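A.B. asks: have a look; sequence and predicted model below, questions after that.
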Amino acid sequence: MYSIQEASRLAQVPSSTIRYYEKINVLPPIKRNKQGHRTFDDKDIEILNLIRCFRSLGMSIEEIRVSMSSIQLEQEDIDTKEILFQHKKKLEEQIGILNAYIREIEKKIVN
């Protein structure tokens, strides 16, 4: 079991961010010891690392929350590929929209 400081160091996420993620339900409820301090296990560290990875790939907190809430974290493996596939599709849609805007701007510049 790890303290929040150890979890922070292992997952390379500030303690304040971990508390925030728990508060807004991005993280599942964290176990507590008799003194009420958060205790993290290896699965919690894996989840924190996954969230950090998703954030670095441009996923919003809300997208991560929805993805994480759709998973039974206790009973099944996290389908990272499916989550990333869905995020990739959204990014490709955004790229298409932005390319259409660029084409319109280019037409206006030429005229």
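C.D. replies: Thanks, I have the structure now. Numbers count the residues shown, from 1 in each chain.

A.B. asks: use CA for all of it now, contacts and neighbours both
C.D. replies: OK.

A.B. asks: what about the most centrally placed residue in the chain, which helix or strand?
C.D. replies: The geometric centre of the chain, computed from its C-alpha atoms, lies nearest to residue 51 (CA atoms, centre = their mean), at 3.3 Å. Secondary structure from DSSP states H and E places residue 51 in helix 42-56.

A.B. asks: which element is residue 6 on?
C.D. replies: According to DSSP H and E, residue 6 maps onto helix 4-11.

A.B. asks: by contact count, what packs against that helix?
C.D. replies: The helices and strands touching helix 4-11, judged by 3 or more CA pairs under 8 Å, 6 or more residues apart in numbering; DSSP states H and E, are helix 15-23, helix 42-56.

A.B. asks: which residues does that helix contact?
C.D. replies: Residues from elsewhere that reach helix 4-11, judged by CA atoms under 8 Å, 6 or more residues apart in numbering: 13-15, 18, 38-40, 45-46, 48-49, 52.

A.B. asks: highest neighbour count among those residues?
C.D. replies: Of all those, residue 48 has the most neighbours under the rule other CA atoms under 10 Å, reaching 22 neighbours.

A.B. asks: dump the residue contacts of that one.
C.D. replies: Here residue 48 is in contact with 11, 13, 18, 27 (CA under 8 Å, 6+ apart).

A.B. asks: can you tell me how far it sits from residue 7?
C.D. replies: With distances taken as CA to CA, to the nearest Å, residue 48 is found 8 Å from residue 7.

A.B. asks: comparison target below:
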Amino acid sequence: MNRTEAFSIKEAAYKSGLSEDTIRYYEKIQLLPQPNRKSNGHRVYDHTNIEKMKLILCLKKTGLSLEEMRPYVQLSLDSDLTDYPELYYMLQQHQHTIQEHIQSLQQISHFIDIVLERTPSLRPPATSCTSDSQDHRVPLNRHNLLKSSVS
């Protein structure tokens, strides 16, 4: 794959999973570096930019705020996190919080399963075309119609 390939903001948005407006906002608040620009002023992104965008999206899904993710985004993608013990510790703590949240959600899901198993079906009972009960309908024919109109 050609690592010097250039992408428009639309292509970068598609490849990263972020919207174009979100990319512009992250550039404005300096979460993402300002991209190179063409002579006409249009933004140009490379694979490194897109990888940073994907990193932001991943960190966002973990629940980190933009300010909390800033130091991780500023590191090189090749950086060894153990060289930054405070960041390593923060991420480790965040992972622990996420695991606790997952456990809590699993307990809630289990509770809902129990409630649903104990709840009778809310669907109306099925009706059968072949009922054992006596059919009280009177077939419609000319004789019956005349009989009912005379009575």
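C.D. replies: It's in. Since the model is a prediction, treat every value here as computed from it, not as a measurement.

A.B. asks: TM value for the aligned chains?
C.D. replies: Once the chains are overlaid, their TM-score stands at 0.68 when taken by TM-score structural alignment, normalised by the length of structure 1; 91 aligned residues with a CA RMSD of 2.6 Å.

A.B. asks: against structure 2, where does the helix holding residue 51 of structure 1 fall?
C.D. replies: Under TM-score structural alignment, the match for helix 42-56 of structure 1 in structure 2 covers residues 47-61.

A.B. asks: what's the counterpart of residue 88 of structure 1 in structure 2?
C.D. replies: For residue 88 of structure 1, the equivalent position in structure 2 is taken to be residue 92, counting by TM-score structural alignment.

A.B. asks: can you give me the neighbour number for residue 72 of structure 2?
C.D. replies: Applying other CA under 10 Å, we find 20 residues neighbouring residue 72 of structure 2.

A.B. asks: okay, and the equivalent of it over in structure 1 sits in which element?
C.D. replies: Alignment note (TM-score structural alignment): residue 72 of structure 2 maps to residue 67 of structure 1. Here residue 67 of structure 1 is covered by helix 61-69, with elements defined by DSSP H and E.

A.B. asks: same question for residue 77 of structure 2.
C.D. replies: In this structure, residue 77 of structure 2 is located outside every helix and strand according to DSSP H and E.

A.B. asks: so for residue 106 of structure 1, which of the helices and strands packed on helix 4-11 of structure 1 sits nearest?
C.D. replies: Using CA to CA as the measure, helix 42-56 is the one of these that comes nearest residue 106 of structure 1, at 31.2 Å.

A.B. asks: and that closest one against structure 2, how far off on average?
C.D. replies: Compared with structure 2 after the fit, helix 42-56 of structure 1 shows a mean deviation of 0.4 Å (mean CA distance after the TM-score superposition for structure 1).

A.B. asks: and the angle for that helix with helix 61-69?
C.D. replies: In this structure, helix 42-56 of structure 1 runs at an angle of 150 degrees to helix 61-69, with axes from the mean of the first three to the mean of the last three CA atoms, to 10 degrees as the basis.

A.B. asks: could you pick out the longest helix of structure 2?
C.D. replies: Taking DSSP state H as the assignment, the helix of structure 2 that covers the most residues is helix 85-118.

A.B. asks: how about the next helix or strand after that helix: buried residues?
C.D. replies: Downstream of helix 85-118 of structure 2, the first helix or strand assigned by DSSP H and E is helix 142-150. Neighbour-count burial for helix 142-150 of structure 2, counted by 16 or more other CA atoms under 10 Å, picks out no residue.

A.B. asks: stretch 19-34 of structure 2 now?
C.D. replies: Buried residues in stretch 19-34 of structure 2, counted by 16+ other CA under 10 Å: 20, 23-24, 26, 31-32.
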